[in-house]
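> sequence and predicted structure are below.
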Amino acid sequence: MENTHNDDCCALENGERKSHHSEKHKKNLVSRLNRIEGQIRGIKGLIEKDTYCDDIITQISAVQSALNSVGKLLLESHLKSCVIERIQDGDEEVLDELLVTIQRMMKK
């Protein structure tokens, strides 16, 4: 059964699934991504300045950790909202989708 209500967390909009995050949650994610973006620019600057490789690798590791943290937050909210909602609507295909997503995250 497809979910078509725009106020639902995983509503279909123009044939595409959309998430619905609270403004607070969205602000938190965007803020984290902005910091990560700044870290990436910083790494680029380190490379341009011929900074010692080990120092650059340390910064890259910090960015990877920060991205993993954002991914975990998104996965948690996805499980607590979209996945539960779709299962309650009788859409058990979401479990296969979730398994693929978790496998993708674990490869990193």
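Noted; the coordinates are in hand.
> for the rest of this, base every contact and every neighbour count on C-alpha atoms.
Fine.
> surely Val63 meets Arg41?
No - in this structure Val63 lies outside contact range of Arg41 using CA atoms under 8 Å: 10.9 Å.
> higher neighbour count, these two?
Between Val63 and Arg41, counting by other CA atoms under 10 Å, Val63 is the more crowded of the two (20 against 12).
> want to compare, so here's the second one:
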Amino acid sequence: MTVDEEATGAVLNRLRRAQGQLNGVIAMIEAGRDCKDVVTQLAAVSRALDRAGFKIVASGMRQCLATADGDTPPMTEAELEKLFLTLA
């Protein structure tokens, strides 16, 4: 599956944001910050990763259904459902 250029930029921004948030969580744990604060930031990291994954799937879905590269048949509905469920 390929991701269009516009989606790639958005996905990379989300992943970089998640990376920064995760670094922040690590620093919070090392500093002995309150558990509530750590969990709140961890949830934000998780949401950022989920959004990046959904963006990748959404942008590639048309291509997966509509085209095949000659060697690979288009994804079936069941395969797409499984792909979505891996993110859930």
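Nice, I can see it. Since we're looking at a predicted model, the values are computed, not measured.
> show me what stretch 26-41 of structure 2 is in contact with.
Residues outside stretch 26-41 of structure 2 that contact it (CA atoms under 8 Å, 6 or more residues apart in numbering) are Gln21, Leu22, Gly24, Val25.
> the residue most central in space within structure 1 - nearest residue in space that isn't next to it in sequence?
In structure 1, the residue lying closest to the centroid (CA atoms, centre = their mean) is Gly71, at 3.7 Å. Closest residue in space to Gly71 of structure 1, ignoring its immediate chain neighbours: Met105 at 8.0 Å, by CA to CA, 6 or more residues apart in numbering.
> show me the contacts for the equivalent of the one you found over in structure 2.
Using TM-score structural alignment, the equivalent of Met105 of structure 1 in structure 2 is Leu87. Taking CA under 8 Å, 6+ apart, we find Leu87 of structure 2 in contact with Asp50, Gly53, Phe54.
> Val3 of structure 2 touches Ile56, doesn't it?
Yes - under the criterion of CA under 8 Å, Val3 of structure 2 makes contact with Ile56 at 6.3 Å.
> continuing past the longest helix along structure 2, what's the next helix or strand?
Longest helix in structure 2 by number of residues (criterion: DSSP state H): helix 35-66. Sequence-wise, the next helix or strand downstream of helix 35-66 of structure 2 (DSSP states H and E) is helix 77-87.
> count residues in the vicinity of Val83 of structure 1, would you?
Neighbour tally, Val83 of structure 1, other CA under 10 Å: 23.
> do the one 4 residues further on as well
Using other CA under 10 Å, Ile87 of structure 1 is surrounded by 14 other residues.
> that one in helix, strand or coil?
Three-state assignment for Ile87 of structure 1 (DSSP: H, G, I helix; E, B strand; the rest coil): helix.
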